[in-house]
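Visitor: Okay, predicted coordinates and the sequence, questions at the end:
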Amino acid sequence: MGYICYGPTPMTEDTYDLYWIASSPEVRGQGVGAALVSAMEGDLRRRNGRLIRVETSATEAYGPTRGFYASMKYGEEARIRDFYKVGDDLIILTKRL
C-alpha cells in the first residue's frame, strides 16, 4: 500500500530527514500517507527526535504534496530559489516534535 524512508540527518543531534513517502495510486486519499507519517513521528519521538526535515519542489505538480505536508503540520522553513532549475525552487519543510 505504501512505504516511508527516513533517517538521522548527518552531523546533527536528534534531527531526521524524511527522504521518501509513497502510496499506491489505488489508496491515495485514504489515509495511508498520514498513517505512515504518524508512525514515523511516533518512532522518532521514542528515539528522542526533535526535528524532522523534508525537501520538496515548488512546482505546481508538487502542490498536492505540499498540501499533504501542511495537513500534517509541516511548515516552510526555507526556500532556495531556482534550485532544481530556473523557476523550480527547493522548499525545506520542518516539524518539531
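Guide: Sure thing, it's come through. Just so it is clear, the structure is predicted and the values come from calculations on it, not from any experiment.
Visitor: From now on I want contacts and neighbour counts done on CA atoms only, so please keep to that.
Guide: OK.
Visitor: What is the burial count for residue 55?
Guide: Residue 55 has 18 neighbours, counted by other Cα atoms under 10 Å.
Visitor: That one contacts residue 83, doesn't it?
Guide: No. Taking contacts as Cα atoms under 8 Å, residue 55 lies outside contact range of residue 83: 11.4 Å.
Visitor: Overlap in contacts, the two.
Guide: Common contacts of residue 55 and residue 83 (Cα atoms under 8 Å, 6 or more residues apart in numbering): residue 90.
Visitor: residue boundaries of the strands in the chain?
Guide: Per DSSP state E, the chain carries strands over the ranges 2-8, 15-23, 51-57, 75-85, 88-96.
Visitor: putting a second one here so we can go through both:
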Amino acid sequence: MPPVPAGARVRRAASSDLDELVALEQRSFSSDRLSRAQYRRHLDSDTAMILVATGHPRPLLGSAVLFFRKRSGVGRLYSLATRPEARGQGVGAALLEAVVNACRHRGCRALRLEVRTDNAAAIGLYERAGFQRIGRYERYYQDGADAWRYEKSLD
C-alpha cells in the first residue's frame, strides 16, 4: 500500500463514520454531493462499499464510494475525497489501491470512474494508477462541467 500519514489506515466505513463522511462530502464538493440518507443507505448496501482512510486518534482523512452492479464484472468508483490538509500525503493513492483490491476481491474484471476534465490532481492520480481514458461526457456534472471516463483492467 502507498505511504499514508503516520498512524493512518484504510478500512471499510461503519455507521459511526456517518457524521464525518457527510462533513467531508460538504467540504470536498460544491455540487453532485451524496446526502446523509444516501450515505446511510450505502453503508448497509450489498451493491455499495464505502472505504475510509483514518488517522490517529480518529480523524477521517479521506473516503471512497464504490458501486457494484449485480451480474456485472465492472466496479464503479463514484467518489474519492481527501481532506485538504491531508492532500499530497498518499491518502488518495491508498484509498484507490484499496478500491482496486475490493473490486478484485469481488471478481470484477474492470474498474471505471468519471472525473472532471479540469481536475488535474485527480486525473494524475488515476493515470499513475494505470487507468486509461476511454471517453468524455459533456455537461456531466450539475454545474455543467464535462467529465472524462476512465477504466482500469483488473485481469
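Guide: The structure has been received and is ready for your questions. Just so you know, these numbers come straight off a predicted model, no measurement behind them.
Visitor: Next, the TM-score between them, please.
Guide: The TM-score (TM-score structural alignment, normalised by the length of the first structure) is 0.83; 91 aligned residues with a Cα RMSD of 1.6 Å.
Visitor: coming back round to it: okay, the strands of the first structure in JSON lines with distance to residue 31 of the first structure next?
Guide: Output for the strands of the first structure, formatted as JSON lines (distance: least, Cα to Cα, whole Å):
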{"stretch": "strand 2-8", "distance to residue 31 of the first structure": "11"}
{"stretch": "strand 15-23", "distance to residue 31 of the first structure": "10"}
{"stretch": "strand 51-57", "distance to residue 31 of the first structure": "19"}
{"stretch": "strand 75-85", "distance to residue 31 of the first structure": "20"}
{"stretch": "strand 88-96", "distance to residue 31 of the first structure": "19"}
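Visitor: can you tell which of those strands is closest to residue 36 of the first structure?
Guide: Between residue 36 of the first structure and the strands of the first structure, the tightest spacing by Cα to Cα is seen for strand 2-8, at 6.4 Å.
Visitor: So which bits of the closest one are buried?
Guide: 6, 8 (16 or more other Cα atoms under 10 Å).
Visitor: and it, which stretch of the second structure?
Guide: Using TM-score structural alignment, strand 2-8 of the first structure corresponds to residues 62-68 of the second structure.
Visitor: ok, average deviation of that stretch from the first structure?
Guide: Once fitted to the first structure, stretch 62-68 of the second structure is off its aligned match by 0.7 Å on average (mean Cα distance after the TM-score superposition for the first structure).
Visitor: Give me the distance between that stretch and the centre of its chain.
Guide: 4 Å (Cα atoms, centre = their mean, to the nearest Å).
Visitor: Pull the residues that contact it.
Guide: Identification of contacts with stretch 62-68 of the second structure by Cα under 8 Å, 6+ apart yields 21, 24, 47-54, 74-83, 91-92, 95-96, 99.
Visitor: go on, stretch 138-155 of the second structure?
Guide: 31-32, 100, 104, 108-117, 130-137.
Visitor: Buried ones from those residues, can you make that a ChimeraX selection?
Guide: Provided next is the ChimeraX selection string for whichever of the contacts of stretch 138-155 of the second structure are buried by 16+ other Cα under 10 Å:
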select :100,104,108,110,111,112,113,114,115,116,117,131,133,136
